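Predicted model, plus sequence, below.
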Amino acid sequence: MKIVSTNIGEQKKINWKGKEVFTGIFKYKVGKPIFLDKEEVKGDTICNRENHGGILQAVYGYSLKHYDYFKKLYPDLNFEMGIFGENLTIDDLDETKIHQGDTFKVGETILEATVQRDPCYKLGIRFNNMKIVKQFWNTTFCGVYFKVIQIGFVKDGDIFEQIKSCPQNPTIANLYVVAKRTATFE
């Protein structure tokens, strides 16, 4: 696995059902190294600290291979890197093969896979179509949140070198399937 794009976003105000809400889901390729800190990516906006950021969700990675599936569903949409709200677009991130606790050396950092990303209405806002939320849930293409064990910079082209494997733990996809059973859709 390797990073194909580093992505960050600024706070954006949107109208949702007559209310103003703020989001950081509008992330775009920056084409330069980004600093992964203990609870966040420096320079990236996190508006909902209850569900994003923090020790267990400091960095969000998503697979470029998953883009192909959604491009078929949304052929007229401009699929820019970061469209899923990810900080790291990774060439071949497979949630069915990554276990909770698996650890990787990436650039200057060490990252540990922690949990899945559960979609919310803000993904629908980014896609300008609320159908994406259920379509996202109906796959195992959830992406992976990472804990930052060692802070530092990562950049496009950096390789994920696995340094710890935890096959006794559930895969990220298994965690996602369990979360899906209790999900409510807005």
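Received, thanks.

CA only for contacts and neighbour counts going forward, please
Fine.

who's in contact with the closest residue to residue 166 other than its chain neighbours?
Spatial nearest neighbour of residue 166, excluding adjacent residues (Cα to Cα, 6 or more residues apart in numbering): residue 102 at 5.4 Å. Going by Cα atoms under 8 Å, 6 or more residues apart in numbering, residue 102 touches 112-113, 162-166.

Make a PyMOL selection of the buried ones in the residues you listed.
Filtering those down to the buried ones (16 or more other Cα atoms under 10 Å) takes a single PyMOL command:
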select buried, resi 112+113
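
And here is the other one:
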Amino acid sequence: MTAEVLAICVGLPKPFNGAELSAIDKQPVDGIAHIRSFGIEGDMVADTKHHGGPDMAVHHYPRDHYAGWSDWLGGHDLLSRPAAFGENIHAEGLTEETVRIGDRFHLGSALLEVSQPRQPCWKIDHRFGQKGMVARIVKQHNCGWYYRVIEEGDAKAGDRLEQIETGHEDWTVGRLFAKLFDPAQKATREELEQITTLERLCLPWRDRARQKLDR
């Protein structure tokens, strides 16, 4: 699998909702982006409790979903430019239904590994000024995902994400997200047990599956 990278985007925390800060408003890097184990140089998170760290170093949200969102919203200015959803990687050609947990991709000279789906929060509704967006993500599983950085490197807009290794064969990003978040696709005990054994899935999501087993 490959995808064309249309933009690599970064942002710094700024006022978002009263005293609340957020770095969801990202802008394309002009030239070379330096991809490090902690993320892309020039990119920061405001909420270090729920964001950031090696397993959430780089965020990818498929541009493939933008047209559907535009139809649902009746158009929106944010969808006319990259990083409407606060993504670092603005690309076409990969979606949650094709990308697996643990898949590895070259991007420029960096090596990235899919570590977890993105769990949506209220900030998406607030950014777009539209209630119900998070609920739609939960229903449609168009959540996006995070990469951990296996090898640091440099990349730029116009480069391609090129898959070099397949991760956990039966566990796409979309399926995993659905089983842990969509009430209509509640995981079976066997599926939860499988999730706890996915070595390339970040530990907090494996722990989430264990907690559901315990209940």
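Ah, there it is. Bear in mind the structure is a predicted one, so any value in this text is a computation, not a measurement.

on that earlier part again, looking at the contacts of residue 102 of structure 1, which is nearest residue 139 of structure 1?
residue 113 (19.0 Å; Cα to Cα).

Quick check, the closest one in contact with residue 95.
No: counting by Cα atoms under 8 Å, residue 95 is not a contact partner of residue 113 of structure 1; they are 9.9 Å apart.

Mind listing the shared neighbours of the two?
With Cα under 8 Å, 6+ apart, residue 113 of structure 1 and residue 95 have common neighbours residue 144.

Reduced to three states, what does residue 193 of structure 2 come out as?
Of the three states, residue 193 of structure 2 takes helix according to DSSP: H, G, I helix; E, B strand; the rest coil.

Does it touch residue 209 like I think?
Yes: under the criterion of Cα under 8 Å, residue 193 of structure 2 makes contact with residue 209 at 7.4 Å.

okay, the two: which has more neighbours?
residue 209 (22 against 16; other Cα atoms under 10 Å).

which element is that one on?
Counting by DSSP states H and E, the element that carries residue 209 of structure 2 is helix 203-214.

what sits against the residue most central in space within structure 2?
Centroid-nearest residue in structure 2, with Cα atoms, centre = their mean: residue 145, separated by 2.5 Å. When contacts are counted by Cα under 8 Å, 6+ apart, residue 145 of structure 2 touches 59-61, 96, 114-118, 173.

And it, how far from residue 73 of structure 2?
Noted for residue 145 of structure 2: a distance of 22 Å to residue 73 of structure 2, by Cα to Cα, to the nearest Å.

Please apply the same query to residue 172 of structure 2.
Distance, residue 172 of structure 2 to residue 73 of structure 2, by Cα to Cα: 27 Å.

Pick out whichever of those two has more residues nearby.
The residue with more neighbours, out of residue 172 of structure 2 and residue 73, is residue 172; 22 against 12, by other Cα under 10 Å.
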